[in-house]
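Chemist: take this sequence and fold it.
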Amino acid sequence: MSDALVLYTNPMSRGRIARWMLEEVGASYTTEIVDYGEAMQGAAFRAINPMAKVPALKHGDTVITEGAAICAYLADAFPQAGLAPEPGSRERGTYYRWMFFAAGPIEAAVTHRALGYVPPQEKSRMVGYGSYERMLDTLEGALGAGPYLLGERFSAADVLVGAQVGWGVQFGTIETRPAFEAYAARCMSRPAAIRAKEMDDALLPPLA
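Modeler: The predicted structure follows:
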């Protein structure tokens, strides 16, 4: 089976998270830029991801979609990068906790807020994040011990959460708090994050 890695992405998408993770693990990969519209909705790309969205990662015959899944997969596929704790360890439990917190409560709460939806207080338990404010307080508490989600150790969970916090603070979808700004700055200053950003920025369409 081929071990070739192919990243399907767009520079104006969550594909930036997948590229950052690829740069962190140091894997060789090729990039397929999928334009929004006909290319993303077309049969060729939907054979890769029927959801017609990026990112998607193809590793040989295996296709991985969803940012959290891509980060977790790459951390396990390239253990030499040291971006995931040992399976079965207590640290692994903490790692899973915040990886899935990012994919669930953070993503949902931020999206709902951006769309102007606020769950009624009496129905807050119907949404996984309870309330936007509770999600933020919980996230801030997780970052309190720092500098990363696993303490001194940077992991794939920090790629996912760091990207979400960084973008959220930048674009106003996550409330600005000193803990969030400091955490995002630490994550985004990593060489792999800088390389990935430069690659994607170079692919952006020119300003009118």
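Chemist: drop to CA atoms for contacts and neighbour counts, all remaining ones
Modeler: Will do.
Chemist: how about the residue nearest the centre of the chain, secondary structure?
Modeler: When the chain is reduced to its mean C-alpha position, the nearest residue by C-alpha atoms, centre = their mean turns out to be residue 160, at 3.3 Å. Residue 160 falls in the helix class when you classify it by DSSP: H, G, I helix; E, B strand; the rest coil.
Chemist: to compare with the earlier structure, here is another sequence to fold:
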Amino acid sequence: MANMPEIELFHAPNTRSTGVRVLLEELGVPYGLRTLNMRAGEHLGDAYRAVNPMAKVPAIRHGDVLVTEQAAIYLYLADLFPASNLAPAVTEPARATYLRWMVFYGSCFEPAVIDRHLKREPGPRAMSAYADYDSVIARVVEALTPGPYLLGERFSAADILWGGALGWTMGFGIVAPDPVLTAYVERIRARPAFRTVATADADLAAAHAATQV
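Modeler: Presented below is the predicted three-dimensional model:
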């Protein structure tokens, strides 16, 4: 893709933007990194709020295009580089399953695990975005039980999103360990792109921590 502007990722280590960095590594495309030291509150300043008024990461800038919100960024990037085969085309039946899991993450999984972590009730079933926590986790386990990925044998951007999320939530004890989920996370973490970003993020986090000493 000659003359395509470089993608700029606004990133803080060990946050939701880590998965986007993994995705960019999987795509194998050049990108620039704009790091934010969240320990120093850089994401709360006017400069970054001009990028994302919500003061959250990730965000990407691609030429004149600005994309925020985690799932939107995954969808945008995976579709932007179809040769990577990380997103089914709109004409493929697998596209429906792919979109389901991209949306299920933010609309059901995150609210469910946050409510569970904070010991909050989900609210009346008719008003709840996710119904109940156990149902959410059961659907994820069911989807991954055939394996090895959400689309069966096909690895996709959705697996980068879910592999990271399940790794974090099980690591912090929010989601109970499960053999299916644990094996899935291990498969995702074994990928070279994940290992590369994990090492880089560890170094970046240490550098940010040192500035607060």
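Chemist: how alike are these chains, TM-score-wise?
Modeler: Put the two chains on top of each other and the TM-score (TM-score structural alignment, normalised by the length of structure 1) is 0.93; 206 aligned residues with a C-alpha RMSD of 1.6 Å.
Chemist: rewinding a little: how much space is there between the residue nearest to the centre of structure 1 and residue 128 of structure 1?
Modeler: For residue 160 of structure 1, the distance to residue 128 of structure 1 under the criterion C-alpha to C-alpha, to the nearest Å works out to 19 Å.
Chemist: any chance you could map the helices in structure 2?
Modeler: In chain order, structure 2 shows helices spanning 17-27, 46-49, 70-80, 94-104, 110-117, 133-144, 157-171, 179-189, 192-210, with DSSP state H as the criterion.
Chemist: tell me the most buried of those helices?
Modeler: With neighbours taken as mean count of other C-alpha atoms under 10 Å, the helices of structure 2 reach their highest mean count in helix 17-27, at a mean of 22.
Chemist: what does it correspond to over in structure 1?
Modeler: Correspondence between helix 17-27 of structure 2 and structure 1 is established over residues 15-25, with TM-score structural alignment as the criterion.
Chemist: can you tell me the closest non-neighbouring residue to the counterpart of residue 45 of structure 1 in structure 2?
Modeler: When the structures are aligned by TM-score structural alignment, the residue of structure 2 matched to residue 45 of structure 1 is residue 48. In space, and not counting its chain neighbours, residue 48 of structure 2 is closest to residue 55: 6.7 Å by C-alpha to C-alpha, 6 or more residues apart in numbering.
Chemist: count of neighbours near residue 64 of structure 2?
Modeler: 6 (other C-alpha atoms under 10 Å).
Chemist: that one maps to what in structure 1?
Modeler: Here residue 64 of structure 2 is matched to residue 61 in structure 1, going by TM-score structural alignment.
Chemist: distance of its match from residue 113 of structure 1?
Modeler: Residue 61 of structure 1 sits 38 Å away from residue 113 of structure 1 when distances are taken as C-alpha to C-alpha.
Chemist: try residue 177 of structure 1
Modeler: Separation of residue 177 of structure 1 from residue 113 of structure 1 (C-alpha to C-alpha) stands at 17 Å.
Chemist: contacting residues around residue 18 of structure 1?
Modeler: Contact partners of residue 18 of structure 1, counting by C-alpha atoms under 8 Å, 6 or more residues apart in numbering, are 7, 55, 67, 70, 71.
Chemist: try it again at 7 Å.
Modeler: By C-alpha atoms under 7 Å, 6 or more residues apart in numbering, the contact set of residue 18 of structure 1 is 55, 67, 70, 71.
Chemist: surely residue 114 of structure 1 touches residue 172?
Modeler: No - in terms of C-alpha atoms under 7 Å, residue 114 of structure 1 does not count as a neighbour of residue 172; the distance is 9.1 Å.
Chemist: how close does residue 114 of structure 1 sit to residue 127 of structure 1?
Modeler: Shown here: residue 114 of structure 1 relative to residue 127 of structure 1, a distance of 16 Å by C-alpha to C-alpha.
Chemist: give me the aligned partner of residue 118 of structure 2 over in structure 1.
Modeler: The alignment partner of residue 118 of structure 2 in structure 1, by TM-score structural alignment, is residue 115.
Chemist: what's the burial count for its match?
Modeler: Using other C-alpha under 10 Å as the criterion, residue 115 of structure 1 is surrounded by 9 other residues.
Chemist: before we move on, what about the one 3 residues further on?
Modeler: Other residues lying near residue 118 of structure 1 total 13 when counted by other C-alpha under 10 Å.
Chemist: same question for residue 30 of structure 2.
Modeler: Close neighbours of residue 30 of structure 2, defined as other C-alpha under 10 Å, add up to 11.
Chemist: then residue 154 of structure 2?
Modeler: Around residue 154 of structure 2 there are 15 other residues, counting by other C-alpha under 10 Å.
Chemist: report the contact partners of the residue lying closest to residue 32 of structure 1 once chain neighbours are set aside.
Modeler: Counting by C-alpha to C-alpha, 6+ apart, the nearest residue to residue 32 of structure 1 once its immediate chain neighbours are dropped is residue 8, at 4.8 Å. Residue 8 of structure 1 sits next to 31, 32, 33, 34, 54, 55, 56, 57 when contact means C-alpha under 7 Å, 6+ apart.
Chemist: alright, that wraps it up for me.
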